[in-house]
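A.B. asks: I need the structure of the sequence given here:
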Amino acid sequence: MAIQWFPGHMNSTRNAIRERMKAGLDVVIELLDARLPGSSANPLLAQLTEGKPNLKLLNKQDLADPARTAQWLAHYNALPETRAIGLDASVPAPARALMSACRELAPLRGGMAKPLRVLICGIPNVGKSTLINTLMGKRATKTGDEPGITKVEQKLVLENDFYLFDTPGMLWPRISVPESGYKLAASGAIGRNAFNEEEVALELLDYLRQHYAGQVEARYKLDDVAGLGDEELLEAIGRKRGAMLGGGRVNLQKAAEIVVYEYRQSLLGRITLETPEEFARWQAAGAAIEAQRKDKRKKSRVEPDAEPD
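C.D. replies: Below you'll find the predicted structure:
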């Protein structure tokens, strides 16, 4: 199943980013989910803001596997014109960390004559609104909506020479990496009406039993999770939690809802659903499939040769 979700307001956000690029921009901040740092990075944003220094904020790092967060920070910090830092609710001064990193990325900007202009973006439900509210409550002042794009962009002033432009959460029109679609759905970034919860739960359990079997066993009081199939594991969880139908059958929909909810609430512990190496493999496979799809569409548009007279 291919998971896709791109409501109309996300197209408005895309247009707003294009307009902001035309108006002038120095640094792009992309807020990522530390539990899926590759899958929550928006390839459309990379296209729209190509050539601009980039700050990757791995948000919710307190919910993610710390060893894997370190791997992802190293991965992003090794990229040209890119900085990466981790954030969570316990970071006492997020504005200071954010501004310091941005100033390092654009050292020639600053001062009232050349204020630093920064765009902050992220997928839905990645915690951007919480971060913005924290910045506004402690350091930032809302100065009003930008002319012409009042419904999609907000301008904040963190310091006299530091302007932060906030845009609504945005995904991309076609998720070509199937693994990313499932992980985005599990994290809550995709609307519930766009995916089958049972299928997402099975994909999630398939990854967890391979990489976090001990945490699943501890949460649901099960044995030998790694030796179970995905559906067997979902049924076992349903029985443990009393998600039953008549005749001793497990209510798989209810069991799936339990698994997805408890993952989102971090009740299974600190989990990261991908490593940089895994995501690179999935991305390469997705690109190959996408290339085949485009080639097939291109061939289908070619008119057949005319028959000879």
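A.B. asks: Every contact and neighbour count from this point should use C-alpha atoms.
C.D. replies: Fine.
A.B. asks: Which strand or helix spans Pro107?
C.D. replies: For Pro107, there is no enclosing helix or strand under DSSP states H and E.
A.B. asks: Neighbours of it, how many?
C.D. replies: A count of nearby residues for Pro107, using other CA atoms under 10 Å, gives 9.
A.B. asks: Ala201 now?
C.D. replies: 27.
A.B. asks: ok, it - contacts?
C.D. replies: Contact analysis of Ala201 by CA atoms under 8 Å, 6 or more residues apart in numbering lists 186, 234, 256-257, 259-260.
A.B. asks: and the gap between the closest residue to Leu202 other than its chain neighbours and Leu208?
C.D. replies: Excluding the flanking residues, the one nearest Leu202 by CA to CA, 6 or more residues apart in numbering is Asp230, at 5.7 Å. Noted for Asp230: a distance of 10 Å to Leu208, by CA to CA, to the nearest Å.
A.B. asks: got it, and Gln4?
C.D. replies: 23 Å.
A.B. asks: now swap in Ala255 and tell me
C.D. replies: 15 Å.
A.B. asks: what does stretch 244-257 rub up against?
C.D. replies: By CA under 8 Å, 6+ apart, stretch 244-257 touches 197-198, 200-202, 234-235, 237-239, 241, 243.
A.B. asks: run this one through as well so I can compare:
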Amino acid sequence: MNLNINWYPGHMKKTSDSIRENLKKVDLAFELVDARAPRATENPLLKELLGDKKRILIFNKADLADPETNKKWLAYYKENNIPAVELNSNTGKGIPELMKEVHKTMEEKRARDVDRGIISKQVRAMIIGVPNVGKSTLINSLAKKKSTKTGNTPGVTRTNQWIKVGEDLLLLDTPGVLWPKFESEELALHLAYIGSIKDEVLPKEDVALKLVEHLSDHYPDLLEKRFKIKIQGRPLETMEEIARKRGAIMRRSEIEYTRVTDIILDEFRKATIGRISLEEPNV
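C.D. replies: Predicted coordinates for the structure are as follows:
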């Protein structure tokens, strides 16, 4: 499967331009990555846009990823002097640690402001990340109300929104943005597995088959336990075994590939199969 594709819808180009324009209005950026695929979801385009702007990396959806791999990633960020916070934006776990990191990051700027006679407690932060990484859910959790639309479909947020969080924090939400071209098939697949690329963009059944192959290699026990199967010789045979166990069968005992594809991707994305990480840091 050749996934060296060009991908740059018009609204993503507009988002990139908007981020560049609005960076001068904020003190720092919250960049969200998906804990299951931190490398794939750390957009190189955003790094370029941010330049010297202070950044806190939010290791989101940590509850869906392998806890031992989470520890490795957080150690990697610490070793590389990248401010990072492990977070579950659905429950709010990790938000106190995020706010502590905000105050720590802003200490130097506040000291300069005081020297210039400027007294301001409010911090302006921009939330950035690829689609479906949990930006709107985090904002709603921080604001303790439904301030933005959320969903499992990439591209739900289409406009910039300012949201006030208490007296100290003002957030600028931005739509998810991808980069123009996926050079790595592996990273493109990881984005597809977690739903950061719309399912219509890549061959969905091929994506599910590749995911079965990955899980068979790295998390065989979880795959077998969840679907009550024994991993077969080839990924396609394993996928067909899952279909039979789940009743994804048409007349004449033919496999209903569309249905079993949806089952596999849905249960992976919801962590029903288990807590799974797709990537480990290069240490």
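A.B. asks: What would you report as the TM-score here?
C.D. replies: The TM-score (TM-score structural alignment, normalised by the length of structure 2) is 0.85; 263 aligned residues with a CA RMSD of 2.3 Å.
A.B. asks: Now, of the contacts of stretch 244-257 of structure 1, which are buried?
C.D. replies: Among these, the ones that count as buried by 16 or more other CA atoms under 10 Å are 197-198, 200-202, 234-235, 237-239, 243.
A.B. asks: quick one: which of these is nearest to Asn77 of structure 1?
C.D. replies: Taking CA to CA as the measure, Val200 is the one of these closest to Asn77 of structure 1, at 31.1 Å.
A.B. asks: That closest one matches what in structure 2?
C.D. replies: Using TM-score structural alignment, the partner of Val200 of structure 1 in structure 2 is Val207.
A.B. asks: So that match sits against Gly195, correct?
C.D. replies: No - using CA atoms under 8 Å, Val207 of structure 2 makes no contact with Gly195, being 10.8 Å away.
A.B. asks: Identify the residue of structure 2 aligned to Phe165 of structure 1.
C.D. replies: So Phe165 of structure 1 corresponds to Leu172, using TM-score structural alignment.
A.B. asks: from the chain's centre, how far out does the helix or strand containing that match sit?
C.D. replies: Element membership of Leu172 of structure 2, judged by DSSP H and E, is strand 169-173. Centroid separation between strand 169-173 of structure 2 and its chain, computed with CA atoms, centre = their mean, to the nearest Å, is 19 Å.
A.B. asks: before we move on, what about stretch 81-90 of structure 2?
C.D. replies: Using CA atoms, centre = their mean, the offset of stretch 81-90 of structure 2 from its chain centre is 12 Å.
A.B. asks: quick one, strands of the stretch 101-250 of structure 2?
C.D. replies: Here the stretch 101-250 of structure 2 has its strands, by DSSP state E, counting those that start in this stretch, at 123-128, 161-165, 169-173.
A.B. asks: The stretch 1-150 of structure 1 now?
C.D. replies: 27-33, 54-59, 82-86, 116-122, 141-145.
A.B. asks: Including distance to Arg270 of structure 1 and mean neighbour count, could those strands go into JSON lines?
C.D. replies: As requested, the strands of the stretch 1-150 of structure 1 are exported to JSON lines (distance: least, CA to CA, whole Å; neighbours: other CA atoms under 10 Å):
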{"stretch": "strand 27-33", "distance to Arg270 of structure 1": "13", "mean neighbour count": "26"}
{"stretch": "strand 54-59", "distance to Arg270 of structure 1": "13", "mean neighbour count": "25"}
{"stretch": "strand 82-86", "distance to Arg270 of structure 1": "15", "mean neighbour count": "21"}
{"stretch": "strand 116-122", "distance to Arg270 of structure 1": "21", "mean neighbour count": "24"}
{"stretch": "strand 141-145", "distance to Arg270 of structure 1": "34", "mean neighbour count": "13"}
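A.B. asks: Switch these over to TSV; also include distance to Val225 of structure 1.
C.D. replies: Formatted as TSV, these follow (distance: least, CA to CA, whole Å):
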stretch	distance to Val225 of structure 1
strand 27-33	26
strand 54-59	29
strand 82-86	31
strand 116-122	34
strand 141-145	50
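A.B. asks: Of these, give the one that comes closest to Ser12 of structure 1.
C.D. replies: Going by CA to CA, the one of the strands of the stretch 1-150 of structure 1 nearest Ser12 of structure 1 is strand 116-122, 13.4 Å.
A.B. asks: That closest one - contacts with which helices or strands?
C.D. replies: Other elements packing on strand 116-122 of structure 1 under the criterion 3 or more CA pairs under 8 Å, 6 or more residues apart in numbering; DSSP states H and E are strand 27-33, strand 162-166.
A.B. asks: what range in structure 2 matches it?
C.D. replies: The aligned range for strand 116-122 of structure 1 is 123-129, by TM-score structural alignment.
A.B. asks: what about the matching stretch, distance to the chain center?
C.D. replies: On CA atoms, centre = their mean, the centre of stretch 123-129 of structure 2 falls 16 Å from the chain's centre.
A.B. asks: Ends of stretch 265-283 of structure 2, what's the gap?
C.D. replies: Terminal-residue distance, stretch 265-283 of structure 2 (CA to CA): 29 Å.
A.B. asks: quick one: buried residues of that stretch?
C.D. replies: 265-266, 268-269, 273-279.
A.B. asks: ok, back up a step: show me which of Ala255 and Leu208 of structure 1 is the more surrounded one.
C.D. replies: A count of neighbours by other CA under 10 Å puts Ala255 above the other of Ala255 of structure 1 and Leu208, at 25 against 21.
A.B. asks: The more buried one pairs with which position in structure 2?
C.D. replies: That one, Ala255 of structure 1, aligns with Val260 by TM-score structural alignment.
A.B. asks: Now that match: which helix or strand?
C.D. replies: helix 257-269.
A.B. asks: ok, average deviation of that helix from structure 1?
C.D. replies: Once fitted to structure 1, helix 257-269 of structure 2 is off its aligned match by 1.4 Å on average (mean CA distance after the TM-score superposition for structure 1).
A.B. asks: ok now that helix, how far from the chain's centre?
C.D. replies: Distance of helix 257-269 of structure 2 from the chain centroid (CA atoms, centre = their mean) equals 19 Å.
A.B. asks: residues contacting the spatially most central residue of structure 1?
C.D. replies: Nearest residue to the geometric centre of structure 1 (CA atoms, centre = their mean): Ser40, 2.1 Å. By CA under 8 Å, 6+ apart, the contact list for Ser40 of structure 1 reads 32-33, 122-123, 180, 184.
A.B. asks: Which residues are in contact with the match of Val200 of structure 1?
C.D. replies: 189, 192-193.
A.B. asks: between the residues you listed, which is nearest Val26 of structure 2?
C.D. replies: Ala192 (31.0 Å).
A.B. asks: Glu240 of structure 2 -> structure 1?
C.D. replies: In structure 1, Glu240 of structure 2 lands on Glu235 (TM-score structural alignment).
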